[in-house]
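Chemist: Got a predicted structure here, sequence first:
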Amino acid sequence: MKRNTMLVLLALPAGVATWSGWVGLGEKTGFGMVTPLPGIADGFQINTAITLPIGVETYAAYALGAWLKTGSRVSEITRTFAKWSAVGSLALGMLGQIAFHLLEISARAKAPDWITAAVSVLPVLVLGMGAALGHLLTCDAAKAPELPAERASDLHAVATTNPRRKPPARAARPPKRTAVKRTVAGIDDLMPIGRSIAADLEDRGLSLTRDRLLKAVRDTGRSMSSDRASALLARLKSEANPSPAEAVPKQRQAA
């Protein structure tokens, strides 16, 4: 509410000054009382000088709003046209005020011909610029459904250029599971009896299994767990079937 109040306070004196300046300049350049409806309402008359402040200053505000518009689709062509036409309208407004005040302090009832010619074409110029800007804004509004992909690219550009914007956190990857080799102590001490049991089973035509190895060791009066029996069995089988890297040195030694 306070912001709107401030805008009104700023607009009132500016509006009064520009209105009086344009109307005064219009009267010095041939604008005046006319009957817009002859034969229909001969008594109705209007001062055409009011068309200058309404047209020029209103269009300047309209174009300025289109130039600075955010949150909706405004193409680059529309924004560029609105920018330069707004700057041009504001410049014309300033020149009009300068011309009126110079003529007023010089006590001149009529403006020079070149000023009259320039002021007389302003309503037509404003009409053309207003129609063009309105057409561009209408075309942009009709293309609004095509906007999502462009908005996504714009957001991406803002995210990459804004140093305060943090990138989205990546989901933490679960730690990789590494195979843990279980070692059983005391296997070296059991290797001699294990070799003996393996040879005995081989002579009897029996295969070497963990249960047979475990029973044979326990029959000797030694205590052994299932884990130690599995580890001892693996060592015995590795000796019986050495890997290729281990087998080559043994073949060389035999040669």
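Modeler: Yep, it's here.
Chemist: switch to C-alpha atoms for all contacts and neighbour counts from now on
Modeler: Fine.
Chemist: Tell me the helix or strand right after the host helix or strand of Leu133.
Modeler: Under DSSP states H and E, the secondary-structure element containing Leu133 is helix 122-142. Where DSSP H and E defines the elements, the next helix or strand beyond helix 122-142 is helix 147-161.
Chemist: tell me what the lengthiest helix in the chain is packed against?
Modeler: Among the segments of the chain that qualify as a helix by DSSP state H, the longest is helix 76-105. In terms of contacts (3 or more CA pairs under 8 Å, 6 or more residues apart in numbering; DSSP states H and E), helix 76-105 is packed against helix 2-28, helix 58-67, helix 122-142.
Chemist: okay, the angle between that helix and helix 58-67?
Modeler: 150 degrees (axes from the mean of the first three to the mean of the last three CA atoms, to 10 degrees).
Chemist: buried sites along the next helix or strand after helix 76-105?
Modeler: Sequence order places helix 113-120 as the next helix or strand after helix 76-105, per DSSP H and E. In terms of neighbour count (16 or more other CA atoms under 10 Å), helix 113-120 has its buried residues at Thr116, Val119, Ser120.
Chemist: Name the residues that touch helix 113-120?
Modeler: Applying CA atoms under 8 Å, 6 or more residues apart in numbering, the contact partners of helix 113-120 are Gly26, Lys28, Thr29, Gly30.
Chemist: Out of these, give me the one that has the most neighbours.
Modeler: With neighbours taken as other CA atoms under 10 Å, the top of the contacts of helix 113-120 is Gly26, carrying 26 neighbours.
Chemist: so that one makes contact with Pro53?
Modeler: No: applying CA atoms under 8 Å as the test, Gly26 and Pro53 come out as separate, 9.5 Å apart.
Chemist: how near is the residue most central in space within the chain to Lys69?
Modeler: Taking CA atoms, centre = their mean, the centroid of the chain lies closest to Leu155, which sits 1.1 Å from it. In this view, Leu155 and Lys69 are 17 Å apart by CA to CA, to the nearest Å.
Chemist: putting a second one here so we can go through both:
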Amino acid sequence: MTKTPSRWPLLLLALPAAVATWSGWVGLGRMTGFGKVTPLPGIADSFVIDTAITLPIGVETYAAYALGAWFSSAAAISPSTRAFAKWSAIGSLALGMLGQVAYHLLEIAGQTKAPVLITTVVSCLPVLVLGMGAALGHMLARDLRTDPAGEPPAEITEDIKPLTEAAKPTRPARPRPPRRTAKARRTATPTPDVDDLMPVGWQIAAELDREGVPLTRERLKEAIKQTGQSISTDRAGALLARLKAEAPTGPDTTVGPLPAEAA
């Protein structure tokens, strides 16, 4: 298990930085019009707040918050959210540095009031920080409610699943055609015409019967080829079936003696 680095050195680094930035922002805030105000007039007149503290709290806190989102290892944070956190963190740190530079330059110059340009920029910082902080918070909340594949959480999916299923049009089930058996496929094939081969077939059957040799399709096919006629396997099978089902019907079925090879 990998040991997590100690974080206590960050506290030592943050303390002097916080003191320096706090004094700089408070001093610059007073030079630009920030000061003591009574937020509850007529209710608590004795309650007074120095608005100069809003600058270090807002700017520096948001910079740390955006840095955390930028370098977070959470897979749910989208690339757009991470990019926004990155550039807004860099911008906040740059504003913080410019604010410190402006305060120290005005301080060594003996100025008690900041120029108009610096006052304009510093007065907009609280609103700018509020907008960036709210935007980053909403983006992180959106990403955490969505997984990395872009699908909503399981509880949301279960809620919308009945709605999507109800919206799907129902199609009537198509009847499946009956499966054709091997016998049906053989029946569907047209029977070859073997009327012209019946006479020679009867003669071959008679010769084989006298010799005591069983009549088969291959013997019938080979005997017919020996007579000089061609015949396919299908026609030989059809001829064999008819020879077994029909008997010779007249003297016209005799076509002469078979060749010796056929016999």
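Modeler: Yep, it's here. The shown structure was predicted, so the numbers you read here are calculated from the model rather than taken from an experiment.
Chemist: how about TSV for the helices and strands packed on helix 76-105 of the first structure, with distance to Arg108 of the first structure added?
Modeler: Formatted as TSV, those follow (distance: least, CA to CA, whole Å):
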stretch	distance to Arg108 of the first structure
helix 2-28	8
helix 58-67	28
helix 122-142	21
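Chemist: most packed of those helices?
Modeler: Across these, averaging neighbours per residue (mean count of other CA atoms under 10 Å) puts helix 58-67 on top, at a mean of 19.
Chemist: After superposing, tell me the mean distance of that helix to the second structure.
Modeler: Its aligned residues in the second structure lie a mean 0.4 Å from helix 58-67 of the first structure after superposition (mean CA distance after the TM-score superposition for the first structure).
Chemist: okay, and that helix goes to which residues in the second structure?
Modeler: Mapped onto the second structure using TM-score structural alignment, helix 58-67 of the first structure spans residues 61-70.
Chemist: go on, stretch 24-41 of the first structure?
Modeler: Applying TM-score structural alignment, one finds that stretch 24-41 of the first structure aligns to the residue range 27-44 of the second structure.
Chemist: Touching the helix holding Leu133 of the first structure from outside, list them.
Modeler: Counting contacts by CA under 8 Å, 6+ apart, the residues outside helix 122-142 of the first structure that touch it are 51-52, 55-56, 59, 63, 73-75, 78, 81-82, 85.
Chemist: let's see it at 6 Å
Modeler: Helix 122-142 of the first structure is contacted by residues Val74, Thr78 when judged by CA atoms under 6 Å, 6 or more residues apart in numbering.
Chemist: now do stretch 76-89 of the second structure
Modeler: Contacts to stretch 76-89 of the second structure, defined as CA under 6 Å, 6+ apart, come from residues Ala63, Ala66, Leu67, Trp70, Asp143, Leu144, Asp147, Pro148.
Chemist: And that stretch, what's buried?
Modeler: For stretch 76-89 of the second structure, using 16+ other CA under 10 Å, the buried residues are Ala76, Ile77, Ser78, Thr81, Arg82, Phe84, Ala85, Lys86, Ser88, Ala89.
Chemist: The first one and Leu140 of the second structure, how far apart?
Modeler: In this case it means Ala76 of the second structure. Applying CA to CA to Ala76 of the second structure and Leu140 of the second structure gives a distance of 9 Å.
Chemist: do the fourth one as well
Modeler: Relative to Leu140 of the second structure, Thr81 of the second structure is positioned 7 Å away (criterion: CA to CA).
Chemist: And the second one, by the same measure?
Modeler: Between Ile77 of the second structure and Leu140 of the second structure the computed distance is 7 Å (CA to CA).
Chemist: Likewise for the third one?
Modeler: Ser78 of the second structure sits 8 Å away from Leu140 of the second structure, going by CA to CA.
Chemist: ok, back up a step: need the contact partners of the match of helix 58-67 of the first structure.
Modeler: By CA under 6 Å, 6+ apart, the residues outside stretch 61-70 of the second structure that reach it are Arg82, Ala85, Lys86, Ala89, Ser92.
Chemist: Specify which member of the residues you listed is nearest to Arg219 of the second structure.
Modeler: The closest of the contacts of stretch 61-70 of the second structure to Arg219 of the second structure turns out to be Arg82 (CA to CA; 85.0 Å).
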